[in-house]
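Colleague: I would like to see how this sequence folds:
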Amino acid sequence: MIKEAKVEEIRATLEKAQTVILTNYQGLTVEEDTQLRKQFREAGVEYKVFKNTLVKLALKELGIEGLDEHLEGPVSIALGYEDPTAPGRVISAFVKEHKALELKAGLVQGEVYDLEKITEFASIPPKEVLLGKLLGSLQSPISKFAYLVKAIAEKNEA
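Modeller: Model (predicted):
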């Protein structure tokens, strides 16, 4: 009964998350793990360690295939709810300084990503940065056009 409840909890958690990233945390010190958890909290990412067999059962219930092979050994799971790229960005930044953490695979909006795809996905900037770039690129031609119109008006006045 307890096992079924835990599988249901994991299934609901996986179903709710936009992004699920599996990592191998073996070799991290307690201090490094604490630092990683703090960075996840600040980014709005949930970080969990579940029994691999229970995660496999939950994935089977959800009809998700392709992650079972990555659920071997000590596996931690980073879950992104609001910003789908946040877990990957935090992990990628952390891995640069702490080689013990190893990215394994992920699940992004129901699609299984291998190591290469999840690494590429993690390099996408946050939504706010992308919106800022979009607004900047939209604003640039308008600014140039306004400057040109003003220059023409000033020339005609002279």
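Colleague: Please count neighbours and contacts with C-alpha atoms only from this point.
Modeller: Noted.
Colleague: just the helices in this protein please.
Modeller: For the chain, the helices identified by DSSP state H occupy 2-16, 30-42, 52-62, 86-97, 115-122, 127-157, in order along the chain.
Colleague: How far off centre is the second one?
Modeller: Offset of helix 30-42 from its chain centre (Cα atoms, centre = their mean, to the nearest Å): 16 Å.
Colleague: Quick one: list the elements packing against it.
Modeller: strand 45-48, helix 86-97 (3 or more Cα pairs under 8 Å, 6 or more residues apart in numbering; DSSP states H and E).
Colleague: change it to 6 Å
Modeller: Using 3 or more Cα pairs under 6 Å, 6 or more residues apart in numbering; DSSP states H and E as the contact criterion, helix 30-42 has no neighbours among helices and strands.
Colleague: To check against the first, give me the structure of this:
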Amino acid sequence: MSKNRQLKQAKVQEIKEKMEKAEAVVLADYQGLTVEEDTQLRKNFREAGVEYKIYKNTLVALAAKELGIEGLEQYLKGPVSIAMSYDDATAPARILNDFAKDHKKLELKAGLVQGTVYDETKIKEVASIPPKEVLIAKLLGSLKAPMSNFVYLLNAIKEKNESAESAE
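Modeller: Presented below is the predicted three-dimensional model:
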């Protein structure tokens, strides 16, 4: 086996392992971004714990095929960058979508979220979902509200009874 083929197989294996672990994989067309813009985008990804790579489309297509992922190869045309998150399924889409609002050269293409392939429209919907921490805070807030109201009610009853006893 040639050295080149071994290198390609190793790269396909690397991509496959990363895609398997990732909660979300988002594809974007990055052509036309300046070096400064690309540096800023990479910084945004690093801060969010998202891995951002550029692989050959054929190698990504092979890795997807080996994983049994269908429908992703149609988006692997032209220059494609890949953002992968292992914790937050919405982070890559959210960061790319926010960045694309100010940088028209960047275009979301598609994505893979928890094993399901989504087109550009669906990925933009995923991007609108708040981060996990915000969702947890909202959930805790909604759980806390009824309990707080119940405590206020009990306290009001107690104060009413105390004021009725002191009036007697």
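Colleague: Could you export the helices of the first structure as CSV, including distance to Gln109 of the first structure?
Modeller: Output for those, formatted as CSV (distance: least, Cα to Cα, whole Å):
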stretch, distance to Gln109 of the first structure
helix 2-16, 9
helix 30-42, 19
helix 52-62, 13
helix 86-97, 13
helix 115-122, 12
helix 127-157, 16
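Colleague: will you turn those helices into a markdown table that also has mean neighbour count?
Modeller: As requested, the helices of the first structure are arranged in a markdown table below (neighbours: other Cα atoms under 10 Å):
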| stretch | mean neighbour count |
| --- | --- |
| helix 2-16 | 15 |
| helix 30-42 | 14 |
| helix 52-62 | 17 |
| helix 86-97 | 19 |
| helix 115-122 | 16 |
| helix 127-157 | 11 |
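Colleague: and of the ones you listed, who's closest to Ala105 of the first structure?
Modeller: Between Ala105 of the first structure and those, the shortest gap by Cα to Cα is with helix 115-122, which sits at 5.0 Å.
Colleague: Which stretch of the second structure lines up against that closest one?
Modeller: Following TM-score structural alignment, the partner segment of helix 115-122 of the first structure in the second structure covers residues 120-127.
Colleague: before we move on, what about stretch 132-148 of the first structure?
Modeller: In the comparison with the second structure, stretch 132-148 of the first structure aligns to the range 137-153 (TM-score structural alignment).
Colleague: Which of the helices of the first structure sits closest to Val75 of the first structure?
Modeller: Smallest distance to Val75 of the first structure across these (Cα to Cα): 7.3 Å, for helix 52-62.
Colleague: In the second structure, which residue range corresponds to that closest one?
Modeller: Residues 57-67 of the second structure are matched to helix 52-62 of the first structure when aligned by TM-score structural alignment.
Colleague: Now that stretch on the first structure. Mean distance?
Modeller: In this overlay with the first structure, the average offset of stretch 57-67 of the second structure from its partner residues is 0.9 Å by mean Cα distance after the TM-score superposition for the first structure.
Colleague: Alright, that wraps it up for me.
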